[in-house]
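**Q** Quick one, structure for this:
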Amino acid sequence: MTVGTDMAKLLAEVVDRDIRIMHVCGTHEAAIAKYGIRSVLPPQLKIVMGPGCPVCITPQGEIDAACELAERGCIVATYGDLLRVPGTKTSLEQVNGDVRIVQGAAKAVEIARQNPDKEVVFISVGFETTVPTVAAMLLADPPKNFSILVSHRLVPPAMKWLMAQGEASLDGFILPGHVCAVMGYHEYEAFPVPQIVAGFEPEDILLSLLMICRQVQNGEAKVENAYPRVVTREGNVKAQKLMQEVFTPTDVEWRGFPVIPDSGLALKPEFEMFDAQKKFDLVYAKVTKNSGCICDQVLRGLCDPSDCKLYGKACTPRVPIGPCMVSHEGACRIWYQYQLNKQ
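**A** Now for the predicted structure:
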């Protein structure tokens, strides 16, 4: 009997009532779908998706601002996953401007040095995982024609908001291994709910589910680390110090969510010369959803991607209507890739 089969058998013995567990990491959803983990779980145990895809939760107003920069003649450098995310009128893929795919901020700085007569803006999107490299780059004195559109989000405040709403009836969380590798997991200890830091192999995920279910069975609510080969409680302290030197928490909107207090990052005053929003006097418009897309409900764990009437029909990875069908970490894109239907 394999390790995975053994843990699936143990889960069947432990789970004796309905349990809903949320993960907040697109890579976890990709692994769960790829390895067919849901197919070996007890019927009472359900894993739902949370706001674990940074591209998916980037508000439409920020996409519109990025497109406006390209239309105004800036070179816009972006991760490839952002290209097809729909704005109000267009996307970065279709906008009339110079948009370039890069692997990170360092490459965008290189483009700025090579084009001193052009303004270069890097769309700085991502959770805590990507922030330290951006901070290090800004501390290394980039050229004056370089700036960033800050679109970073922080995971713990979103989890706090979700638990306060109580709408998804959650019994526990699988914590994001990549984020916790940087930030540790001490911040999550304030939440009175079972939580397990998990890796990305099928055995990692099954182990995390088993540990959560055992906490539920025993009436416990604590953080445990099932990914000790990568994650420590304190995390990468040096990376955290870089972040704190350059950025400060701020209230921001998430797509599918309201403004969540202290859930985003803003540049500190001494780095505001690199803030594209201030440099180009950009206004993030509040956009009201006007399509049948239910990405907002998928991101809050209320629906499966296949519950959407547009899923796999009008909305596909080539012609996405909602952001969850765009990114490789988006739940709809993952379910479409692995031809999944409702749990």
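**Q** all contacts plus neighbour counts: C-alpha atoms, from now on.
**A** Noted.
**Q** which residues touch Thr232?
**A** Thr232 sits next to Cys180, Ala181, Gly184, Tyr185, Asn225 when contact means Cα atoms under 8 Å, 6 or more residues apart in numbering.
**Q** among the residues you listed, who's most crowded?
**A** Neighbour count (other Cα atoms under 10 Å) singles out Cys180 as the most crowded of the contacts of Thr232, with 27 neighbours.
**Q** Confirm for me that that one is in contact with Ala239.
**A** No. At 11.8 Å, Cys180 does not count as touching Ala239 under the criterion of Cα atoms under 8 Å.
**Q** Quick check: the two most widely separated of the contacts of Thr232?
**A** The two members of the contacts of Thr232 with the most space between them (Cα to Cα) are Ala181 and Asn225, at 11.0 Å.
**Q** Mutual contacts of the two, please.
**A** Common neighbours of Ala181 and Asn225 are listed as Val231, Thr232 (criterion: Cα under 8 Å, 6+ apart).
**Q** Need the residues that contact stretch 168-185.
**A** 19-25, 28, 127-129, 162-163, 193-200, 208-209, 212, 216, 223, 227, 230-237, 239-240, 300-302.
**Q** Quick check: buried residues in it?
**A** 168, 170-185 (16 or more other Cα atoms under 10 Å).
**Q** and it, how far out from the chain's middle?
**A** Shown here is stretch 168-185, whose average C-alpha point lies 12 Å from the average C-alpha point of the whole chain (Cα atoms, centre = their mean, to the nearest Å).
**Q** As CSV, the contacts of Thr232 with secondary structure and distance to Thr288 would be great.
**A** Written out in CSV, the entries for the contacts of Thr232 read as follows (DSSP: H, G, I helix; E, B strand; the rest coil; distance: Cα to Cα, whole Å):
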residue, secondary structure, distance to Thr288
Cys180, helix, 33
Ala181, helix, 35
Gly184, coil, 36
Tyr185, coil, 35
Asn225, strand, 39
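**Q** Alongside the first, I'd like the structure of this one:
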Amino acid sequence: MKYIDEFQDPELARRLLDEIARTVTRPWAMMEVCGGQTHSIIRHGLDQLLPDTVELIHGPGCPVCVTPLAVIDKALEIASLPDVVFCSFGDMLRVPGSDRDLFRVKGDGGDVRVVYSPLDALRIAQRTPDKQVVFFGVGFETTAPAIAMTVHQAKRLGVRNLSLLVSHVRVPPAIEAVMRSPDCRVQAFLAAGHVCSVMGTSEYPALADTYRVPIVVTGFEPLDILEGIRRAVRQLERGEHHVENAYPRAVSAQGNPVALRVLREVFTTTDRTWRGIGTIPDSGWRLSDAYRDYDAEHRFDITGPAAAEPAVCRSGEVLQGLIKPHECAAFGIICTPRTPLGATMVSSEGACAAYYLYRRLSPPHTEEKASVD
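**A** Below is the predicted model of the structure:
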């Protein structure tokens, strides 16, 4: 398959690995931002094939993972209301709230539907005018344009029974939050190619200059990631810090102008809480004032007690790259994909889920592993 098979070529991968090994002269640590990249790295064992001097730190790159528990609980409350059709992408249905998930709500009689596009929710709203249809908008900049276009179309068509529960997050502020952490060890970033295909690369040069870190835009196949690592190592060894696009087949500097236009019309930036991390200024989107009537949080007055994360869960440290998943005492014991405790296990794209799926179950120093009691 074009752009798949040729980017999984083992001989080309070995050449890239050899070049990285020849280039590196000292230890470097870099963070891949996207959870899809993390899964590709762990699935193909790229981190184990790299020289010991190149460490990959797994970043907060899964929007499902970082959706706050309070937002999940709000979604569950709305989905449980009579006369509500609650629509979501499938990856949100098994994400646990404080005491249940959307599958449980559906089993208890709630009208919860998996859709493959937010436009499906608009069509449901048109067909069932006697119902309130709510779409759960979770994602990075990648999925935001389709959701923005959906509410734009709803307003244009006069569809009033559709609303969005929005929990969109933005990548550049998250990178800045990582760099501002006093415990930060990251010296370079592999930026997510799908995000940059929408947004372009204009937000990254200032970050690279301010924090003196190379930022290399990469894709998701093994050769994409290795090429991104090669370029990042080359910059680090030369003492450089600029933005490189190693994914030109999908990313241009200006991004997608049509998508950017609808995003600017429908959304405005806002502070957003990231599960396991905390509030990051200007790191999210909410509906603009012109679309406030389509905001589910405005339409449904849902309040409840503040949700608390399990104390034993160290997903926040995983999301910030401070520990690897198997260094958490709960990992693989009381925290599994079937019984997830924290952000990085709740989604199939989370770092903990990747380590569990691909059997990275042993911590580096088992004698230092803490008790879960």
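**Q** Read off where the helix or strand containing Leu236 of structure 2 ends up in structure 1.
**A** Assessed by DSSP states H and E, Leu236 of structure 2 sits inside helix 222-238. The alignment of helix 222-238 of structure 2 onto structure 1 (TM-score structural alignment) spans residues 202-218.
**Q** now swap in stretch 26-46 of structure 2 and tell me
**A** With the alignment judged by TM-score structural alignment, the segment of structure 1 matched to stretch 26-46 of structure 2 spans residues 17-37.
**Q** residues contacting Cys313 of structure 2?
**A** Residues near Cys313 of structure 2 by Cα under 8 Å, 6+ apart: Cys328, Ala330, Leu341, Gly342.
**Q** One more: Asp64 of structure 1?
**A** Asp64 of structure 1 is in contact with Gly87, Thr88, Lys89, Thr90, Ser91, Tyr284, counting by Cα under 8 Å, 6+ apart.
**Q** and it, helix, strand or coil?
**A** Secondary structure for Asp64 of structure 1, judged by DSSP: H, G, I helix; E, B strand; the rest coil, is helix.
**Q** distance of the alignment partner in structure 2 of it from Ile334 of structure 2?
**A** The equivalent of Asp64 of structure 1 in structure 2 is Asp73 (alignment by TM-score structural alignment). Applying Cα to Cα, to the nearest Å, the value for Asp73 of structure 2 to Ile334 of structure 2 is 22 Å.
**Q** relative to helix 222-238, how tilted is the strand or helix carrying Ala29 of structure 2?
**A** Under the criterion DSSP H and E, the helix or strand holding Ala29 of structure 2 is strand 28-32. The directions of strand 28-32 of structure 2 and helix 222-238 differ by 140 degrees, with axes from the mean of the first three to the mean of the last three Cα atoms, to 10 degrees as the criterion.
**Q** ok, average deviation of strand 28-32 of structure 2 from structure 1?
**A** On superposition with structure 1, the mean distance recorded for strand 28-32 of structure 2 (mean Cα distance after the TM-score superposition for structure 1) is 0.8 Å.
**Q** now the strands for the stretch 201-343 of structure 1?
**A** With DSSP state E, counting those that start in this stretch applied, the stretch 201-343 of structure 1 shows strands at 223-225, 247-253, 259-267, listed in chain order.
**Q** cool, and the stretch 51-200 of structure 1?
**A** Along the stretch 51-200 of structure 1, counting by DSSP E, counting those that start in this stretch, strands occupy 75-78, 98-101, 120-126, 146-152, 172-176, 195-198.
**Q** Would you mind finding the most buried of those?
**A** Per residue and on average, the most neighbours among the strands of the stretch 51-200 of structure 1 fall to strand 195-198, with a mean of 28 (mean count of other Cα atoms under 10 Å).
**Q** other SSEs contacting it?
**A** Contact partners of strand 195-198 of structure 1 among helices and strands, from 3 or more Cα pairs under 8 Å, 6 or more residues apart in numbering; DSSP states H and E: strand 172-176, helix 177-183, helix 202-218, strand 223-225.
**Q** if we go to 7 Å?
**A** The criterion is 3 or more Cα pairs under 7 Å, 6 or more residues apart in numbering; DSSP states H and E, and the helices and strands that strand 195-198 of structure 1 contacts are strand 172-176, helix 202-218, strand 223-225.
**Q** Arrange those in CSV, one row each, with distance to Thr2 of structure 1 as further columns.
**A** Written out in CSV, the entries for these read as follows (distance: least, Cα to Cα, whole Å):
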stretch, distance to Thr2 of structure 1
strand 172-176, 23
helix 202-218, 10
strand 223-225, 22
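**Q** Tell me which of the ones you listed is the most buried.
**A** strand 172-176 (a mean of 26).
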